[in-house]
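Q: Here is a sequence with its predicted model. Questions after.
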Amino acid sequence: MSWHLYILSSIFIIAGIFHFVRPKAFMRVMPLYIPYHKLIVYLSGLAELSAGIGLLFTTSRVFSLWAIVIMLILFFPVHIHMLVHKKASLNLPKSILVFRLFLQFGIIYWAYQYI
C-alpha cells in the first residue's frame, strides 16, 4: 500500500475521532436546514473513522475511497455555510475557509486516484 493512502487514512481517522471529542464544534458549523445535528455529527464521524480504517485493508479499500469521495461532496454545503455565515465560521479567516473549500476538490481527486 502506498504511503499516500496511510496519510489519507490518518486524516480521516483523526477527523472521525474529533467528531466524538468535539461534537459541539461540528454542530456549530452545520446549516440550520440540516436536521438532527448531533446525530449527523456522530454518524459522519463514524463514517469518516470507518472509511479511514477501511483504507488500510485491501478488501474494503475501494468502498472506503468511494465513501470518502461521496462524503466530501456531501460536506460542501457545510463548508459553504461556514464561508457565508460568520457565526458558523469558527472565527477562521475567510482565506482559510476558501482554501478549505478548494482543498476538498484536491482530496476528492487524491482519493479518486486510487479507485
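A: It's in.
Q: can we go C-alpha only for contacts and neighbour counts from here?
A: Will do.
Q: Does anything pack onto whichever strand or helix holds residue 83? Which helices or strands?
A: Counting by DSSP states H and E, the element that carries residue 83 is helix 76-84. Other helices and strands packing on helix 76-84, by 3 or more Cα pairs under 8 Å, 6 or more residues apart in numbering; DSSP states H and E, are helix 94-112.
Q: Can you name the element that comes right after whichever strand or helix holds residue 39?
A: When secondary structure is defined using DSSP H and E, the element that contains residue 39 is helix 37-54. Scanning forward in sequence from helix 37-54, with DSSP H and E defining helices and strands, the next element found is helix 58-74.
Q: For that following helix, buried residues please.
A: Along helix 58-74, these residues count as buried under the neighbour rule (16 or more other Cα atoms under 10 Å): 61, 62, 64, 65, 66, 67, 68, 69, 71, 72.
Q: And here is the other one:
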Amino acid sequence: MIRSGLRMLLALFYLGAGIMHLVSPRAFLAITPYWVPFPEAVVAITGVAEIAGAIGLMIPQLRKWAATGLALYALCVWPANFQHAIYGLALGEEALGWWYHGPRLAFQPVLIWLALWVGHVTDWPFRKSH
C-alpha cells in the first residue's frame, strides 16, 4: 500500500517536472552545465523522458524499466543540481540559498533509491528473510 502510494506520488512528480521542462524550459536551461551540448534539445528530451518514466511507473509491464530509467535520469541530472547550488543561479527573480540546495542535493540519492524501490527493482532495505 505504501509502495503503490509513493509510486503514484513519484509518477506525479515526474509528470509535473516533465511538463515544466517542455512548457517553461528557461529555468532548466539556466542550470544546465555549460559542457552539455545542445542544451535546448537536452532539456526537451529530459522532459519527454520524465513524462515517459512517469507513465511507465504506472504500467506493471514497464514498471521496472521505467524505474531504472528514472533512477539513471536522476543520477545524470545531479551535475545540474550541483551547478545550480554552487553558482547560486537564480530561478525567477531571486537566487535560492543553501536552505534549498543542501536538502535537494542530499535527497538525490534517496530519489534514486525511491524510483528503484517503487518500481520493484529493489526491496532493500525491506527485504523479507526467507
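A: Okay, I see it. Remember, it's a predicted structure, so these values are computed and weren't measured experimentally.
Q: circling back to that earlier point, could you dump the buried residues of helix 58-74 of structure 1 into TSV with distance to residue 16 of structure 1 added?
A: Formatted as TSV, the entries for these read as follows, by distance: Cα to Cα, whole Å:
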residue	distance to residue 16 of structure 1
61	17
62	19
64	14
65	15
66	16
67	13
68	12
69	15
71	12
72	13
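Q: Which positions in structure 2 sit opposite the helix holding residue 39 of structure 1 in the alignment?
A: Following TM-score structural alignment, the aligned partner range for helix 37-54 of structure 1 in structure 2 is 39-56.
Q: how close does the matching stretch sit to structure 1?
A: When structure 1 is superposed, stretch 39-56 of structure 2 averages 0.3 Å from its matched positions, counting by mean Cα distance after the TM-score superposition for structure 1.
Q: quick one: contacts of that stretch?
A: When contacts are taken as Cα atoms under 8 Å, 6 or more residues apart in numbering, the neighbours of stretch 39-56 of structure 2 outside the stretch itself are 10-12, 14-22, 25, 28-29, 32, 36, 62-63, 65-67, 69-70.
Q: Next step: those restricted to helices.
A: 10-12, 14-22, 28-29, 63, 65-67, 69-70 (DSSP state H).
Q: So the equivalent of residue 72 of structure 2 over in structure 1 versus residue 107 of structure 1, what's the distance?
A: In structure 1, the residue matched to residue 72 of structure 2 (TM-score structural alignment) is residue 70. Residue 70 of structure 1 sits 11 Å away from residue 107 of structure 1, going by Cα to Cα, to the nearest Å.
Q: which ones are touching the residue nearest in space to the middle of structure 2?
A: By Cα atoms, centre = their mean, structure 2 has its centre lying nearest to residue 74, at 4.4 Å. Listed by Cα under 8 Å, 6+ apart, the contact set of residue 74 of structure 2 reads 108, 111, 112.
Q: Let's have the residues you listed in JSON lines, adding distance to residue 118 of structure 2 and neighbour count.
A: Written out in JSON lines, the entries for those read as follows (distance: Cα to Cα, whole Å; neighbours: other Cα atoms under 10 Å):
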{"residue": "108", "distance to residue 118 of structure 2": "15", "neighbour count": "17"}
{"residue": "111", "distance to residue 118 of structure 2": "10", "neighbour count": "17"}
{"residue": "112", "distance to residue 118 of structure 2": "10", "neighbour count": "19"}
